[in-house]
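Novice: no FASTA, just this:
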């Protein structure tokens, strides 16, 4: 099952970082998209945020070190007559080198990453260096073995 990830382009560095994060979690996103959008809508509307946290944790543990990616206890539902339902989940990617707060948008056909906040443990004055550090942090968080069937 392929997953297309769209990016909200504001500037080159933001787009590069969102693309890096989207690529780093694409398998997790594919797992999360196995759950019906209607279920996420129900969880968000019924304030059953723990259910979403459990889904994110169980999906992430297949591909990322424990605790690296988590649901940040918030989200929005976008429903309209004649439109595809979408949800936005508040997420956090955290490793010692960097913390990223972002929104993961999910619909029946797409996924999108939008970074809201990023903090580097030792930021560099060169944004390209910081982007490279983010790439390295994402790669370092990925598990090296294939998940068991």
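Specialist: Noted; the coordinates are in hand. All values reported here derive from a predicted model rather than from experimental measurement.
Novice: drop to CA atoms for contacts and neighbour counts, all remaining ones
Specialist: Fine.
Novice: For the nearest residue to residue 86 once chain neighbours are set aside, give me its contacts.
Specialist: In this structure, residue 86 finds its nearest non-sequential neighbour in residue 107, 4.5 Å apart by CA to CA, 6 or more residues apart in numbering. When contacts are counted by CA atoms under 8 Å, 6 or more residues apart in numbering, residue 107 touches 33, 37, 84-87.
Novice: Please repeat the previous calculation with a cut-off of 10 Å.
Specialist: 33, 36-38, 78, 84-88 (CA atoms under 10 Å, 6 or more residues apart in numbering).
Novice: again, but for residue 56
Specialist: With the criterion set at CA under 10 Å, 6+ apart, residue 56 makes contact with 28-29, 31-32, 50, 69-71, 91.
Novice: here's the one I want to compare it with:
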């Protein structure tokens, strides 16, 4: 696949947008990913991805795509590759998330805008804003009714 000049900046935007989700996905033991992938239990993998995403992103924003890979050998640590779909409002992003012992990486496959601009920079800014809008906003618990004074 021929990489476009704006692909790297979009990969950084996507990686930053799903950073917390990736941290949650890394809590799953690699052996579990390997078993689910080898047994083609895509529904279970999908549940893992949706459970991790629901903590940080609006419902339906991130989901498992159509495939996953487990790379294992005697010579190197396991590497798990998850096909993911990001669907914030107005854009669809197809990507591969690679999880290994020391790092996680994002590789964009395709980005489709509902109303694309002729300017790639404008599209990149739209992607960044759409992903920001898809983040869940956590409000601190209300302290109403709590008496903080001691008497």
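Specialist: It's in. Not measured: the values here are computed from a predicted model.
Novice: Residue 138 of the second structure maps to what in the first structure?
Specialist: Mapped onto the first structure by TM-score structural alignment, residue 138 of the second structure lines up with residue 145.
Novice: gap between its match and residue 64 of the first structure?
Specialist: Residue 145 of the first structure is 10 Å from residue 64 of the first structure, where distance means CA to CA, to the nearest Å.
Novice: More neighbours: which of these two?
Specialist: Neighbours per residue, other CA atoms under 10 Å: of residue 145 of the first structure and residue 64, the larger number sits with residue 64, 22 against 8.
Novice: compared with the second structure, how much does the longest helix along the first structure deviate?
Specialist: If you go by DSSP state H, the first structure has its longest helix at helix 127-141. Here the mean offset of helix 127-141 of the first structure against the second structure after fitting is 0.4 Å, by mean CA distance after the TM-score superposition for the first structure.
Novice: Residues contacting that helix, please?
Specialist: Counting contacts by CA under 10 Å, 6+ apart, the residues outside helix 127-141 of the first structure that touch it are 12-14, 16-21, 23-25, 63-69, 93-100, 118-120, 122-124.
Novice: Strands - which of those residues land there?
Specialist: Among those, the members found in strands (DSSP state E) are 69, 93-95, 98-100, 118-120.
Novice: Provide a ChimeraX selection command restricted to the buried entries of the residues you listed.
Specialist: This is how ChimeraX selects the buried members of these, with burial counted by 16 or more other CA atoms under 10 Å:
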select :69,93,94,95,98,99,100,118,120
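Novice: could you pull out the helices for the second structure?
Specialist: Under DSSP H, the second structure gives helices at 7-17, 19-25, 30-38, 42-53, 120-133.
Novice: would you list these in CSV and tack on distance to residue 107 of the second structure?
Specialist: Shown next, in CSV, are these (distance: least, CA to CA, whole Å):
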stretch, distance to residue 107 of the second structure
helix 7-17, 7
helix 19-25, 14
helix 30-38, 19
helix 42-53, 17
helix 120-133, 15
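Novice: can you tell me which of those helices comes nearest to residue 104 of the second structure?
Specialist: helix 19-25 (7.7 Å; CA to CA).
Novice: what's the mean distance for the closest one versus the first structure?
Specialist: So helix 19-25 of the second structure averages 0.2 Å relative to the first structure (mean CA distance after the TM-score superposition for the first structure).
Novice: what span of the first structure lines up against that helix?
Specialist: With TM-score structural alignment as the criterion, helix 19-25 of the second structure aligns to 26-32.
Novice: Now do the same for residue 64 of the second structure: its match in the first structure.
Specialist: In the first structure, residue 64 of the second structure lines up with residue 71, judged by TM-score structural alignment.
Novice: Now do the nearest residue to that match once chain neighbours are set aside against residue 147 of the first structure, distance only.
Specialist: Nearest residue to residue 71 of the first structure, sequence neighbours excluded (CA to CA, 6+ apart): residue 91, at 4.6 Å. Noted for residue 91 of the first structure: a distance of 22 Å to residue 147 of the first structure, by CA to CA.
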